[in-house]
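>>> Return atomic coordinates for the entry below.
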Amino acid sequence: MSSRNRLISLAVLVLVGVIAAVTALLNGGGDSGSPAAAKSPSAPAAAATRSGTAPKPTAPAKTPTGGPTWVPTSTALADVCRSKLPSQAIDTLNLIAKGGPYPYRSDGIVFENRESRLPRESNGYYHEFTVVTPGSDDRGTRRVVTGSGGEQYWTADHYASFQEIDPRC
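Have a look, this model is predicted:
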């Protein structure tokens, strides 16, 4: 690679770094409140992913007043209040929080995000869980997908669309 190409590559890297720093500052600054910091998997979650078991989602962060905080992972995704989900989805979320037992053998498997409708993460970051569909003879189309950083997503149409679950409401 010529020195000119190296210089151009270095300039591009510096520019990307500056843009990322300015974006972080404009989005509230500091690492503790940024969505990226909230999404980085903890060591236990990463170890659980490697061992083939579904990680237990982390509890939402607390504000100084004791109430949960919530930062959406993507402004491109609509969000839905937990209380607005069907009762079967609440049942699934409660099972996830307890670590099971799950009604279907495939619950907790890695969700590969092949449709790229969730934020891009490394393979093994997301896990899917069935939401029972009354009247269906199979798993149906409803799922909860969790991320290793504690985020939770709802789909009623078998991954055609997702909403991020807001646990505050």
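>>> CA only for contacts and neighbour counts going forward, please
Fine.
>>> hey, where'd the strands end up in the chain?
78-81, 110-111, 126-130, 143-147, 152-155, 163-166 (DSSP state E).
>>> Most tightly packed of those strands?
Counting by mean count of other CA atoms under 10 Å, strand 143-147 has the highest mean neighbour count of the strands of the chain, with a mean of 26.
>>> what inclination does that one have with respect to strand 126-130?
160 degrees (axes from the mean of the first three to the mean of the last three CA atoms, to 10 degrees).
>>> Counting by contacts, list what strand 143-147 packs against.
helix 87-98, strand 126-130, strand 152-155 (3 or more CA pairs under 8 Å, 6 or more residues apart in numbering; DSSP states H and E).
>>> These: which one's closest to residue 108?
strand 126-130 (5.3 Å; CA to CA).
>>> any residues touching the closest one, and which ones?
Defining contact as CA atoms under 8 Å, 6 or more residues apart in numbering, one finds that strand 126-130 is touched by 54, 92, 103-104, 106-113, 139-140, 142-148.
>>> I'd like the structure of this one too, to check against the first:
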Amino acid sequence: MSSRPRRTDRDRPRSRRTARTVLATLVAALTASAALTGCGSSGGSAAAGTAATAKGTTPNATAGRSASGAPKPSPPAKPSSPSGWVPTNTALADVCRSKLPDQARDTLTLIAKGGPYPYRSDGIVFENRESRLPRQSTGYYHEYTVVTPGSDDRGTRRVVTGSAGEQYWTGDHYASFQEIDSRC
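Below you'll find the model as predicted:
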């Protein structure tokens, strides 16, 4: 049998190394997310254990103990939504999709379908000049007209969407926004 030298990452094609790096990053992010939301199976905080281990202490020696040595009570569990909806900015009020005007729900349906839209300017980049939405790079937000019955023009109502899937409602032409909660 011949002994072949073992291949290292340096010998592999760059795309394979990149894929491994992306996969490792995703696994680490999901693990950290599960630890932060309490989704881990052990009931403890994996992030706290990892941080304590990195400092050279054992997780049980410091984590979950008060100064008197008694265990600290666990924080209340956060309710998990079946749809996975989480507000992107807790400083913004949210509004249930079912509480929006019928025309706004129609616009949301058109957005989900990809159009056709009633106005030529629907889908254009929303620049967030008023800075009322979370700050993002140019091109992240797009705006869509919500038809206003009786109005001769586009009116003041809009739905603004973000590239990550978030949706915002404004009935006063960008003076205020509410994040749309699709769970209700």
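>>> quick revisit: now for the helices and strands packed on strand 143-147 of structure 1, which one comes closest to residue 26 of structure 1?
Comparing those by CA to CA, strand 152-155 comes nearest, at 25.2 Å.
>>> in structure 2, what residues pair with that closest one?
Alignment note (TM-score structural alignment): strand 152-155 of structure 1 is matched to residues 167-170 of structure 2.
>>> Contacts for that stretch, please.
Here stretch 167-170 of structure 2 has contacts from 156-161, 176-180, using CA under 8 Å, 6+ apart.
>>> switch the cut-off to 7 Å
Identification of contacts with stretch 167-170 of structure 2 by CA atoms under 7 Å, 6 or more residues apart in numbering yields 157-161, 176-180.
>>> returning to that earlier point: closest to residue 22 of structure 1 out of the helices and strands packed on strand 143-147 of structure 1?
Among these, strand 152-155 sits nearest to residue 22 of structure 1 (CA to CA), with 27.8 Å.
>>> Give me the neighbour count for residue 88 of structure 2.
13 (other CA atoms under 10 Å).
>>> And it, what's its match in structure 1?
Under TM-score structural alignment, residue 88 of structure 2 pairs with residue 73 in structure 1.
>>> What's the match for residue 122 of structure 1 in structure 2?
Match for residue 122 of structure 1 (TM-score structural alignment): residue 137.
>>> Contact partners for that match?
Contacts of residue 137 of structure 2 (CA under 7 Å, 6+ apart): none.
>>> I'd like the helices and strands packed on strand 143-147 of structure 1 as CSV, with distance to residue 47 of structure 1 appended.
Formatted as CSV, these follow (distance: least, CA to CA, whole Å):
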stretch, distance to residue 47 of structure 1
helix 87-98, 17
strand 126-130, 14
strand 152-155, 19
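>>> which stretch among these comes nearest residue 3 of structure 1?
Nearest to residue 3 of structure 1, of all those, is strand 126-130, at 41.6 Å by CA to CA.
>>> how close does the closest one sit to structure 2?
Overlaying structure 2 shows strand 126-130 of structure 1 at a mean distance of 0.1 Å from the equivalent residues (mean CA distance after the TM-score superposition for structure 1).
>>> Run the chain-centre distance for that strand.
Chain-centre distance of strand 126-130 of structure 1: 11 Å, with CA atoms, centre = their mean, to the nearest Å.
>>> again, but for stretch 103-116 of structure 2
21 Å.
>>> Give me the range in structure 1 that it lines up against.
Stretch 103-116 of structure 2 covers residues 88-101 of structure 1 once aligned (TM-score structural alignment).
>>> Counting neighbours, what do you get for the residue nearest to residue 149 of structure 1 when sequence neighbours are not counted?
Closest residue to residue 149 of structure 1 apart from its sequence neighbours, by CA to CA, 6 or more residues apart in numbering: residue 39 at 4.1 Å. Number of residues near residue 39 of structure 1 (other CA under 10 Å) recorded here: 16.
>>> Could you check how far residue 39 of structure 1 is from residue 84 of structure 1?
Applying CA to CA, to the nearest Å, one obtains 24 Å for the distance of residue 39 of structure 1 from residue 84 of structure 1.
>>> How about residue 48 of structure 1?
Residue 48 of structure 1 sits 30 Å away from residue 84 of structure 1, going by CA to CA.
>>> Comparing those two, which shows the higher neighbour count?
Between residue 48 of structure 1 and residue 84, residue 48 has the larger neighbour count (other CA under 10 Å), namely 16 against 12.
>>> Quick one: map that one onto structure 2.
So, by TM-score structural alignment, residue 48 of structure 1 is left unmatched.
>>> Generate CSV for the strands of structure 1, with distance to residue 25 of structure 1 as supplementary columns.
Listed next are the strands of structure 1 as CSV, based on distance: least, CA to CA, whole Å:
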stretch, distance to residue 25 of structure 1
strand 78-81, 24
strand 110-111, 32
strand 126-130, 28
strand 143-147, 25
strand 152-155, 26
strand 163-166, 24
